[in-house]
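> no sequence for this one, just the structure:
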């Protein structure tokens, strides 16, 4: 018996019955009380569900989509096809509390989406381009050229996520998936498939964190 289930509610009702009511062996009274207990248990479960939806960290189902609409505008931060609640919730929290209008904010949001550190190059940032007569910079070495004509611009290389896909798993009516044989069979759910953000979601994240009036050139790489 768990708090709020039908048996719990029925027990609470029986405790409150007047002394002259004897529920034992009275099918009519028991039936009436069971009906009230069922309704009370249903209402309790609904209340518990509603309480979960009041916080992003515990919200579920379509309520997460409604929360995203509240913060980012209608369909401004949609759930990806097949994306589960945990992944969508993490993206919402990362964007709602995201540091904005900074290089670090952009770096962090891309890292959150892809789980891989992006490469960000600002042509007018000395730390990105280095200089002559300093270590780590020179001809025929790895580095980037500065260009004063590229004011308020940056170049970003976004690396696609490295995911472990489901493979080598037999399906029904496949001999390798038979019982009592060496096999590679498994029961899978949508949560077993890795979520991979699409390019538009990454573009949206960059637009949410970049400074207005700046240009970000984006390239995707593996």
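That came through fine. All values derive from a computational prediction rather than experimental measurement.

> Please count neighbours and contacts with C-alpha atoms only from this point.
Noted.

> Going toward the C-terminus from the helix or strand residue 44 falls within, what's the next helix or strand?
Using DSSP states H and E, residue 44 maps to helix 27-52. Going down the chain from helix 27-52, the next helix or strand is helix 62-72, by DSSP H and E.

> Quick one: distance of that following helix to the chain centre.
Helix 62-72 sits 12 Å away from the centroid of its parent chain (C-alpha atoms, centre = their mean, to the nearest Å).

> What helices and strands are in contact with it?
If you count contacts as 3 or more C-alpha pairs under 8 Å, 6 or more residues apart in numbering; DSSP states H and E, helix 62-72 packs onto helix 85-96.

> Buried residues of stretch 128-145, list them for me.
For stretch 128-145, burial by neighbour count (16 or more other C-alpha atoms under 10 Å) applies to 129-131, 137.

> Second structure for comparison follows:
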């Protein structure tokens, strides 16, 4: 553990008067690799490593070793970067985009314009554990990709269809039916639903179709109307 000196070669001290020591070089740095390589050389072939304020007596050796070490330090930095890109919570940049494409398809969960890594990562995490198969799941999926709350209608759901009204009695059945505003026809045949949504900030209608396809229950048909 070497002492630390200032530009005048005076020993540096802390505010309490204790001598400051250089604990070690930064792991993976050029100095670190140069020191490791020098320690592997046969004893006696080259001058010993200088201590404290001693002058370096093998500058050519040090230059050669630092040249090799620069390459190794670059590889070390690359390995650290690659290690970060192997985990969702630490990856960044295009690696996040590639992960989203792997899990959700090329257009399934694309990065929004100017969206930061932090916000994009949060959307990916939510999508990975998102609820599936239910009406609420379809609603939340569409809200996520468009930013707009969709209208979902199920013909078999009495809460959506109500009873039939008529122009003569428009208030009957909650005002739904013949001659009533917001006309919706019910049906006892299930296995389908209707969606009305705005495009919002989705890239195109295909993104909306994909969100529904990946969220709705298998075998159920969704009829979609997208407005701009």
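That came in fine, so what should we check first? On a predicted model such as this, the values are computed, not experimentally measured, just so you know.

> Just flag the most distant two among the buried residues of stretch 128-145 of the first structure.
Maximum pairwise distance in those, criterion C-alpha to C-alpha, is 8.1 Å, between 129 and 137.

> shared neighbours, the two?
residue 143 (C-alpha atoms under 8 Å, 6 or more residues apart in numbering).

> Need the counterpart of residue 184 of the second structure in the first structure.
Structural alignment (TM-score structural alignment) places residue 184 of the second structure against residue 145 in the first structure.

> just checking, that match touches residue 124?
No. Taking C-alpha atoms under 8 Å as the definition, residue 145 of the first structure is not a contact partner of residue 124, at 9.4 Å.

> separation between the match of residue 184 of the second structure and residue 130 of the first structure?
As judged by C-alpha to C-alpha, to the nearest Å, residue 145 of the first structure and residue 130 of the first structure stand 8 Å apart.

> Residue 79 of the first structure too?
41 Å.

> Leaving out the residues flanking it, which one is nearest to residue 72 of the second structure?
When the adjacent residues along the chain are set aside, residue 72 of the second structure lies closest to residue 33, with 7.1 Å between them (C-alpha to C-alpha, 6 or more residues apart in numbering).

> Over to residue 151 of the first structure?
Counting by C-alpha to C-alpha, 6+ apart, the residue nearest residue 151 of the first structure is residue 124, at 6.5 Å.

> Over to residue 121 of the first structure?
Closest residue to residue 121 of the first structure in three dimensions, ignoring its sequence neighbours and counting by C-alpha to C-alpha, 6+ apart: residue 155, at 5.1 Å.

> Any idea how many residues pack against that neighbour?
15 (other C-alpha atoms under 10 Å).

> any idea how far residue 201 of the second structure is from the counterpart of it in the second structure?
Residue correspondence to the second structure (TM-score structural alignment): residue 155 of the first structure is matched to residue 194. Between residue 194 of the second structure and residue 201 of the second structure the computed distance is 21 Å (C-alpha to C-alpha).

> check which helix or strand covers residue 154 of the first structure.
For residue 154 of the first structure, the host element (DSSP H and E) is strand 153-159.

> Relative to the second structure, what is the average displacement of that strand?
Strand 153-159 of the first structure, aligned to the second structure and superposed, deviates on average by 1.3 Å (mean C-alpha distance after the TM-score superposition for the first structure).
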